[in-house]
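Engineer: Sequence first, then the predicted structure, then my questions.
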Amino acid sequence: MGTSERIDLEHGGEEVAEAAASVEKAFEGKEVPPWERQVTVRSMVVSLVLGVMFTFIVMKLNLTTGIIPSLNISAGLLGFFFVKAWTKLLAKSGMLMQPYTRQENTVIQTCVVASSGIAFSGGFGSYLFGMSSDIAKQSPEATAQDIKDPGLGWMIAFAFVVSFLGLFSLVPLRKIMIVDFKLTYPSGTATAHLINSFHTTEGAKLAKKQVNLLGKFFSFSFFWGFFQWFYTASDGCGFSNFPTFGLEAYKNKFFFDFSTTYVGVGMICPYIINVSLLVGGIISWAIMWPLIDNKKGDWYSAKLEQSSLHGLQGYKVFIAIAMILGDGLYNFIKVLGRTLLGLYNQFYRKSLGTSSSSSDPNSPPLLSYDDERRIDMFLKDQIPVWFAVIGYVVIAVASIVIVPHIFPQLKWYYIVVIYIIAPALAFCNAYGCGLTDWSLASTYGKLAIFTIGAWAGASQGGVIAGLAACGVMMNIVSTASDLTQDFKTGYMTLASPRSMFLSQVLGTAMGCVISPCVFWLFYKAFGNLGIPGSAYPAPYALVYRNMAILGVDGFSALPQYCLTLCCVFFVAAIGINLVRDLVGEKWAKFIPVPMAMAIPFYIGSYFAIDMCVGSLILFIWQRIDKVNADTFGSAVASGLICGDGIWTLPSSFLALAGVKPPICMKFLSRGVNTKVDGFLES
């Protein structure tokens, strides 16, 4: 979700207001470099460094809770700082050949987000890791054809053959989406406002202060992670297992785990998301799971292992899936409805020859100075339609040939069907995102899981086929939406569409190598990925795998009364969303979001408490000094997230080298402590 800038105008007549409102008049004397000079060597070097940094952050979030905030602002801010420092140094030495422009800043932001975005759309915390034997052990009756363990080679190959197709699918429609339909793309617009402000005198001063604050909290977060590491010699040790509210609450996943990452995420996420997470944790871990646990021996066998999906774990996973699917279905229908209505209105107006800006059908639409300037630059560097079509066909053919070799269960004709319908779905997703700022890439991925999985069937490896099809579909619609949003950012900063497309391609290529390598590092350094209760439980991996099992086998795997409860929560998710939309924005901010409520059902509320602490810090800060809180809040949050995220790099290298922390800090009840003391004395 993006946040929009609000500009307060001074009282002084229409001319002053118009001048203040015009962004491009402030840049009127500055030359816009040709697209070849917008994508520079220094921009790619900075993008590579930041791409690695943000991939570690996204990967850690992927493998812990799956909640990933928008990092566009952080990427834009850090990109501005790094290149500004670079050019300042070169200017002093007399070696500066090209000044730093907002177009180059936009290229860096686009490249970084494209690179780190592969860590999410690549499925390393969801569908791809859901194929592994580590996750399969937690699912019922997995066979050899339903398992594919991670391998660096095939993960990189798969990323390359599926991640570029979405970039070519909507290139011919960029003018329609941005200029004709005038879609807002709130996150892309907010990022453009931010980049534009950086390159003004006042904006540069403010950005310097923001970067300084980000650096301070980055250092604090990094060294706090380093300090905590000394106390984690074994599982269940350290500050991350501090029983803040007592041992009984700790047993039910209610504790503050001192994670600066999630305190920072809580400062970025809306208050209602954080409260929804906490409400979901209370409903599940404080009420439902203790009640269902009391039915052990009645609803399910008391002899089952804790991780068995035929026992309590099944209720946790499948009820969470029901809520996620209910929320996804509602938002899919809602966004699709708005998309179709928007398209109807666009073409209806066009057929009448009218526009929203003019009541006279024979007069052309009135354009502001900014719009005229932006449209002129946006249409200047055309990307030929033939190039997009040939690119799509060539990559599609390569994918149809290569993907079945990686996943024999996913037949070539399944992929052909996906690639035929994918451009239409990519358009719907990009258009809906332009209206609502909501990408439904994961929803389209789930649709592929159920349809392809059911088509393949259990005997033909439908589980792997469904998960792989999810990856193919999700990458197409996700990258198409991201590129269109970046086109909007480029449109508002006068960055050439060609430089936007090239930076997206280069960023995607970086991500196809960086993301699998970072995941491989996590996989080898921390040997308990995907295990419930571990530091990296990868909750969505099990969720996606069990969606595939449901698509193939139906509801036979569910324990007693689980289907009834799933139906109740599926309907409840739709009902809550409906109420949120009916009551209006004023009251909707007090009604929980079902998707957010579902996440703690499986992994607990500890991270929700961290995020609520982040919300509380921001809330108090805004009460004390709202201006500074709004100005510097995102910089502080980014520093907290980045520092702790980057600490995972040296900690993983230490783990690979066999260096273990020297201390285990654990917390025992008084009775257990007495027994331990007695044992040690004997």
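Structural biologist: Looks like it came in fine.
Engineer: Only C-alpha atoms from now on, for both contacts and neighbour counts.
Structural biologist: OK.
Engineer: And the helices in the stretch 501-650 of the chain?
Structural biologist: Taking DSSP state H, counting those that start in this stretch, the helices of the stretch 501-650 of the chain run over residues 539-553, 562-582, 585-588, 594-603, 606-624, 626-656.
Engineer: Which one, of those helices, ends up nearest to I73?
Structural biologist: Smallest distance to I73 across the helices of the stretch 501-650 of the chain (Cα to Cα): 8.0 Å, for helix 626-656.
Engineer: can you pull the buried residues of that closest one?
Structural biologist: For helix 626-656, the neighbour count (16 or more other Cα atoms under 10 Å) marks 629, 632-649, 651-652, 655-656 as buried.
Engineer: likewise stretch 459-472?
Structural biologist: Here stretch 459-472 shows 460-472 as buried, counting by 16+ other Cα under 10 Å.
Engineer: Okay, and which of those residues map to helices?
Structural biologist: G462, V463, I464, A465, G466, L467, A468, A469, C470, G471, V472 (DSSP state H).
Engineer: Nearest to E305 among those residues?
Structural biologist: For these, the residue nearest E305 by Cα to Cα is V463; the value is 23.1 Å.
Engineer: residue contacts, the closest one?
Structural biologist: D146, G453, R545, A548, I549, V552 (Cα atoms under 8 Å, 6 or more residues apart in numbering).
Engineer: What angle do helix 539-553 and the helix ranked longest in the chain make with each other?
Structural biologist: If you go by DSSP H, the chain has its longest helix at helix 312-352. For helix 312-352 against helix 539-553, the angle by axes from the mean of the first three to the mean of the last three Cα atoms, to 10 degrees is 80 degrees.
Engineer: Point out the other helices and strands that helix 312-352 packs with.
Structural biologist: In terms of contacts (3 or more Cα pairs under 8 Å, 6 or more residues apart in numbering; DSSP states H and E), helix 312-352 is packed against helix 289-293, helix 412-436, helix 441-456, helix 539-553, helix 562-582, helix 594-603.
Engineer: Columns distance to P186 and mean neighbour count on top of those helices, output as TSV?
Structural biologist: As requested, the helices and strands packed on helix 312-352 are exported to TSV (distance: least, Cα to Cα, whole Å; neighbours: other Cα atoms under 10 Å):
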stretch	distance to P186	mean neighbour count
helix 289-293	39	15
helix 412-436	7	20
helix 441-456	17	24
helix 539-553	27	26
helix 562-582	19	17
helix 594-603	21	26
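Engineer: Next one for the comparison:
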Amino acid sequence: MCIGKDESGMAEGSDRSLEEDEVNRRNPDSKAKEEEESGSRSGGGEGDGLSVERIFESQEVPPWKRQLTFRALGVSFVLSVLFAFIVMKLNLTTGVVPSLNVAAGLLGFFFVKMWTKVLDKSGLLQVPFTRQENTVIQTCVVASCGIASSGGFGQYLFAMSERVAGQSTNPQSAQEYKNPSLPWMIGFLFVVSFLGLFAVVPLRKIMIIDFKLTYPSGTATAYLINSFHTPEGAKLAKKQVKALGKFFSFSFLWGFFQWFYTAGDNCGFTNFPTLGLKAFQYRFYFDFSATYVGIGMICPYIVNISALLGGILSWGLMWPLIETRKGHWYPADASPTSMNGLQGYQASQDIHANVQIFISIAVILGDGLYNFFRVLGPTVSGVYHRLRDRKMSHVLPIANGSSPENPQVSYDDQRRTQLFLKDRIPTWFAVAGYVALAAISTATLPHMFHQLKWYYILVIYLFAPVLGFCNAYGCGLTDLTLASIYGTLAVFVIGAWAGASNGGILAGLAACGVMMNIVSTASDLSQDFKTGYLTLASPRSMFVSQVIGTAMGCIISPCVFWLFYKAFKDLGLPGSEYPVPYAIVFRSMAELGVQGLSSLPKHCLTLCYCFFAAAMIINGFRDLVGKKWARFIPLPMAMAIPFYVGPFFAIDMCVGSLILFIWEKTNKAKADAFGPAVASGLICGDGIWTLPSSMLQLAGVNPPICMKFLSRAANKRVDAFLGS
């Protein structure tokens, strides 16, 4: 699950000075941004004296080929490897992946600025570092990270493995698996990851110019990049990078220090019973994870609080109550890992038990379907009215004042629109590319998955452009991508079509991967087009950098996953360091799609219906009360995560929220400016530590110490045993 913060606050905070005189000096630029935001909502009206593009008017906009520099692609590759480890670790632990756009833009600026500074002093600098080149780096890195997220390594792809299939209580399902290997994973990603790019290209003008969709993350990233390349913004960016580097080092060294105490199962600080042994038994503890403290500083408060409430509801109330129904709701002699026992409701208290929680699946489906229809309705209505009422205008002239033909269009919009339309990507190229890739994919995938028939794939590709457009349009309105929901839809439809006897589980999971990659890359590219529109980066350079980033991700992400897979032999097993919870959820949904619900224990299905309805009701209530009060109502999707993982990570995230809250109360300007950098440093440092720790694991180098905690009674028994 990807949870990203509304980054407009981050971008505005990044442009804000820490001293009053700097605020006054930068006030025109700040006003320009505010006016630009209001102008984008009203269709124009910003004064030329407050224009953002007036600031960069003296700078030449390089042709699209010169925006794609070798140094930009080199930096993109390095950052892609870094962020691949971070995203992969998050995918394999809890599945909560925050938005890394800020870190990508900030580190991209830092690396290239440092590079060009050295070349400038040596007299070898040929091409200055521009905001368009910065946008290319950010686009390339985010595209590569997108493959690490949507590639299914923590979801549908690993759900196919024997390790996950072996946790099923259904003998037939346990025999249906496909173990990971580098060749087929890389090949699979290459044949399915590029179609979404070609599907959305013909719609770029409609999305960005005609419909004027906001794409909040893309807009915020553009403001961030624009601010970096002003003199004042560059000074602040250097301070932010320094803060990021400081906490990166702290987080990395803290991970290294913790490693020494993990020589055994359940050893180390990650199993520290900070709230007591009884609370630890129900997974209530602070595990000293710098990653999730950093995530808590990035995610909105309501996300972190919702996750904590979900943990209290499930592990604090429901599971202890359901335990008391042993012998009534489920057999008293049921195995702890049996789906006919407590495991059918939740993850058993035995931390090595299988984590298959149908109640959390019900919440996820309820929340996802509600948002799907909430976005689909405005999408259909909005597209109809905008296509009916829009005025087609292919070129907007640039004038010193308002254009006679377009009196309400600002200088910024005129400038951006002209350059956005200048480097057109031919529609025939996009259509031909989609058809060619679809044909290759339809011919190739059945050889990788014999359960996935060619006509299943053909049906997916016929509907995928429409669903990709819906996802891109909805993302432009709400900043919410529903790729996993479209993937879930494919799991049920294709799985039921194939049937249990014809490999429906693997067919459904493979179809999920095809659908998720198409709709995910479609929304990602639309976000990048918006960023490029606001930074005057060419659509062609955006498209090419997205293609290059996607190709990088198709190689880097499987290699990083393979390193985890080989280094950690218990990867995917419940209670391990990397339980991969979403893989088990996707496997369970695939089994439900082909086998039904008859194997669930008593009242489990009733509880699923109740929680499914509750998720929809809560979402409806959030929409009914409006934004003012909705921020106090929990998010069902965030509440569902602790049902199968436990609340420990939510406690870490709430600690991050508390740190940020206190920081904002003491010095809000400094917290707004440096909070995202500090959080990114914590996440990056702890994430990159997984590389050397994996290498040590593969080399057979084990930690020297096991730090474990026992109760007083258990300690006396151990002392007595050792004394004897």
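Structural biologist: Arrived safely. These numbers come from a predicted model, not from an experiment.
Engineer: Overlay the chains and give the TM-score.
Structural biologist: The TM-score (TM-score structural alignment, normalised by the length of the first structure) is 0.96; 673 aligned residues with a Cα RMSD of 1.8 Å.
Engineer: Which part of the first structure matches stretch 689-699 of the second structure?
Structural biologist: Across the first structure, the stretch matching stretch 689-699 of the second structure (TM-score structural alignment) is residues 647-657.
Engineer: Residues touching that stretch, excluding its own?
Structural biologist: Residues from elsewhere that reach stretch 647-657 of the first structure, judged by Cα under 8 Å, 6+ apart: F56, K60, F222, G225, F226, W229, L521, F522, K524, A525, F526, K660.
Engineer: rewinding a little: turn the helices and strands packed on helix 312-352 of the first structure into CSV, columns for distance to S363 of the first structure.
Structural biologist: Shown next, in CSV, are these (distance: least, Cα to Cα, whole Å):
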stretch, distance to S363 of the first structure
helix 289-293, 65
helix 412-436, 27
helix 441-456, 39
helix 539-553, 53
helix 562-582, 37
helix 594-603, 46
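Engineer: G12 of the first structure is nearest to which of these?
Structural biologist: For G12 of the first structure, the closest of those is helix 412-436, at 33.6 Å, according to Cα to Cα.
Engineer: Give me the mean deviation of the closest one from the second structure.
Structural biologist: Helix 412-436 of the first structure, aligned to the second structure and superposed, deviates on average by 0.4 Å (mean Cα distance after the TM-score superposition for the first structure).
Engineer: so that helix matches what in the second structure?
Structural biologist: The aligned range for helix 412-436 of the first structure in the second structure is 454-478, by TM-score structural alignment.
Engineer: Centre of the chain to the matching stretch, how far?
Structural biologist: How far stretch 454-478 of the second structure lies from its chain's middle: 19 Å, per Cα atoms, centre = their mean, to the nearest Å.
Engineer: Not counting that stretch itself, show me its contacts.
Structural biologist: Stretch 454-478 of the second structure is contacted from outside by 196, 199-200, 207, 213-216, 375-376, 379, 438, 442-443, 445-446, 480-483, 486, 494, 511, 514-515, 518-520, 522-524, 526-527, using Cα under 8 Å, 6+ apart.
Engineer: Same question for stretch 253-268 of the second structure.
Structural biologist: Contact with stretch 253-268 of the second structure is made by F269, D686, W689, S693, N702, P703, P704, I705, C706, M707, K708, as judged by Cα under 8 Å, 6+ apart.
Engineer: tally of neighbours for the equivalent of G123 of the second structure over in the first structure?
Structural biologist: Matched to the first structure by TM-score structural alignment, G123 of the second structure sits across from G94. For G94 of the first structure, the count of nearby residues is 9 (other Cα atoms under 10 Å).
Engineer: ditto for F721 of the second structure
Structural biologist: Burial of F721 of the second structure is recorded as 9 neighbouring residues (other Cα under 10 Å).
Engineer: now swap in G296 of the second structure and tell me
Structural biologist: 28.
Engineer: show me what contacts it?
Structural biologist: With contact taken as Cα under 8 Å, 6+ apart, G296 of the second structure is in contact with N304, D652, M653, C654, V655, G656, S657.
Engineer: do Y444 of the first structure as well
Structural biologist: The contact partners of Y444 of the first structure, taken as Cα under 8 Å, 6+ apart, are L425, C470, M473, M474, V477.
Engineer: Pull out the buried members of the contacts of stretch 253-268 of the second structure.
Structural biologist: Among the contacts of stretch 253-268 of the second structure, the ones that count as buried by 16+ other Cα under 10 Å are F269, D686, W689, S693, C706, M707, K708.
Engineer: Using CSV, lay out these together with distance to V580 of the second structure.
Structural biologist: Shown next, in CSV, are these (distance: Cα to Cα, whole Å):
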residue, distance to V580 of the second structure
F269, 20
D686, 18
W689, 19
S693, 18
C706, 24
M707, 24
K708, 24
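Engineer: I'd like to know which of the residues you listed is nearest to K326 of the second structure.
Structural biologist: Closest to K326 of the second structure, out of all of these and judged by Cα to Cα, is K708, at 30.7 Å.
Engineer: Which position in the first structure pairs with that closest one?
Structural biologist: The pairwise alignment with the first structure assigns K708 of the second structure to K666, based on TM-score structural alignment.
Engineer: okay, now the aligned partner of M473 of the first structure in the second structure: neighbour count?
Structural biologist: In the second structure, the residue matched to M473 of the first structure (TM-score structural alignment) is M515. The number of residues packed near M515 of the second structure is 30, by other Cα under 10 Å.
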